[in-house]
Structures are given as C-alpha cells and as structure tokens.
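Chemist: output the structure for:
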Amino acid sequence: MFSLFYGLWKYMFSKTELHLPILGIDKAGKTTLLEKLKSVYSNLEGLPPNRIVPTVGLNIGRIEVANTKLVFWDLGGQVLHLIL
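Modeler: As a prediction, this is how the structure comes out:
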C-alpha cells in the first residue's frame, strides 16, 4: 500500500531534469543567451548585455518551465580547446 501512494506522490510532484550544454566559439553569444533565458523564464533578472563579461570556465543556469527543470551548462569558448 505504501509503494502505491509513494509512486502516485512521486508521479504527481516529481520534475524531469534536463541538462543542456551551450557550446560555441569565443564571443558567439552563449552567455548572453543564457542571461536572456533566465530573465524571460524565471523571476531573476539576467545581466544586461553591457555588463556580461567573457566566461572563464563555465556558468550554470537553472530554469523551471512547466514541471521540467532545465539546467544549462554555458561552457566558455576556451574550454572547448581543452576538451577537443
């Protein structure tokens, strides 16, 4: 009986979590895209475009949309040279 209620509870209140990398060359607008997504889909204000600096390493942004958690991994362009 407990497992039935637990399964129902989990089904009703759990959220799917998706991890999405944002990849591209240097100065392609990856961080600007992430900040715009954060300002549109969350209560947080993103940075204005004139205050965005080049990413060193990575930025992680989390957004919740319609029972789904989106986790964006904004990798700096220089990091791609190390991976490849």
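Chemist: C-alpha from now on. contacts and neighbour counts both.
Modeler: Noted.
Chemist: can you tell me how far residue 52 is from residue 23?
Modeler: 17 Å (Cα to Cα, to the nearest Å).
Chemist: among those two, which residue is more densely surrounded?
Modeler: Neighbours were counted for residue 52 and for residue 23 using other Cα atoms under 10 Å; residue 23 has more, 16 against 13.
Chemist: give the contact list for the more buried one.
Modeler: By Cα atoms under 8 Å, 6 or more residues apart in numbering, residue 23 lies in contact with 30, 74-77, 80.
Chemist: which of these fall in strands?
Modeler: Among the contacts of residue 23, the ones falling in strands (DSSP state E) are 74-75.
Chemist: before we compare anything, build this one as well:
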Amino acid sequence: MGLFDKLAGWLGLKKKEVNVLCLGLDNSGKTTIINQLKPSNAQTQDIVPTIGFSIEKFKTSSLSFTVFDMSGQGRYRNLWEHYYKEGQAIIFVVDSGDKLRMVVAKEELDTLLNHPDVKHRRIPLLFFANKMDVRDALSSVKVSQLLCLENIKDKPWHIWYITAPVHSEIYMNK
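Modeler: Model prediction:
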C-alpha cells in the first residue's frame, strides 16, 4: 500500500477522485511534502516558494488525487477560502521548529475551521507537524495542544510528526 493509499485510508476517503487542499504558513514545508509524495522521476529538484497556488495530480491503484498547494505567504492566504468548497480533505502543515509563528498558524486554523464552507462539513483534516529534525522542535503533542486540536470534535483528524527534507524520503511518525 502506497503513501497516498494510506493517506486516503486515514482520512476516510472513499471517492475515486479526491481534491485535497494543502494549507499552512509560508516556509512550513507544504511544497516539499507534496514533492516527496510524487514518484521519484516526477520530483522537482529545486523547491521555490509557491506564488498563489499550484496544482499537482497523483494516481494510486484506486484513487486519483488533485492537490491544491496553497501559498502560505500572508498576502496570498485570502485565496484559501476560494477553494474550501472544492476540498474533500485538508492537509494543514506547521513548522514544528517555528514556535513564534505557532500563534499565527492557530489563528489561520481557526479562520479555516470557522469558515461556512468548512464549518458545517465533516471534512477530514491531516496535520503535518513538519521539521521535527530542527533543534528544539515542538513534539506532536505540544503542537496539538497549541493548535487546540482536541477541540475539533466534528471532523476526523490525525497529526503526523514528520521531516520532509528536500531530496530524501519523508520520515513519518503518526
């Protein structure tokens, strides 16, 4: 079973074609994570900050994914809400080594969860606490606490503590 099949299983996705929104602050590692999910021959060697958004398509034996990699830069975050209706799952990436910006990540998460196109839907959420290899990185438990994930009662969610280095495989600890 490939990573996307596992992802679909954990998110409870059963459709043949799935739209996934990948959100998080700038420099959290969204594009790097998406790049690592691609087959090795399709991976990009140079990762650059996303301007606006980009779209990546993946196929597994049973599913077709369209991933909307949304820029996390402040000036582009207002674009996120225009894609909420399209998303059947959301990946929210945080930089577990950036303690100062965890408050901003929490504010953006709250805005997301309270948006009418998300609030009343049972849309699955996958949180990546990225950059666990950074010195003094927050644990997934601490990230969960700071983001108040235990308060999310109406949506299925999981958090993965990961390192997504460029030119290497993703290391995950669920």
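Chemist: overlay the chains and give the TM-score.
Modeler: Overlay of the two chains. TM-score (TM-score structural alignment, normalised by the length of the first structure): 0.67; 64 aligned residues with a Cα RMSD of 1.8 Å.
Chemist: hmm, back to that, run the contacts of residue 23 of the first structure past the second structure and keep the common ones.
Modeler: Using both residues aligned by TM-score structural alignment, their matches' Cα atoms under 8 Å, the second structure keeps these contacts from the contacts of residue 23 of the first structure: 30, 74-77.
Chemist: between those residues, which is nearest residue 10 of the first structure?
Modeler: Ranked by distance to residue 10 of the first structure (Cα to Cα), those are led by residue 74 at 30.1 Å.
Chemist: columns distance to residue 47 of the first structure on top of the contacts of residue 23 of the first structure, output as a markdown table?
Modeler: Shown next, in a markdown table, are the contacts of residue 23 of the first structure (distance: Cα to Cα, whole Å):
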| residue | distance to residue 47 of the first structure |
| --- | --- |
| 30 | 13 |
| 74 | 15 |
| 75 | 17 |
| 76 | 17 |
| 77 | 19 |
| 80 | 24 |
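Chemist: of the contacts of residue 23 of the first structure, buried ones?
Modeler: Neighbour-count burial within these applies to 30, 74-77; the criterion is 16 or more other Cα atoms under 10 Å.
Chemist: which position in the second structure aligns with residue 72 of the first structure?
Modeler: The alignment partner of residue 72 of the first structure in the second structure, by TM-score structural alignment, is residue 67.
Chemist: mind reading off the mean deviation between whichever strand or helix holds its match and the first structure?
Modeler: In the assignment (DSSP states H and E), residue 67 of the second structure maps to strand 64-70. Taken over the aligned residues, the distance from strand 64-70 of the second structure to the first structure averages 0.4 Å (mean Cα distance after the TM-score superposition for the first structure).
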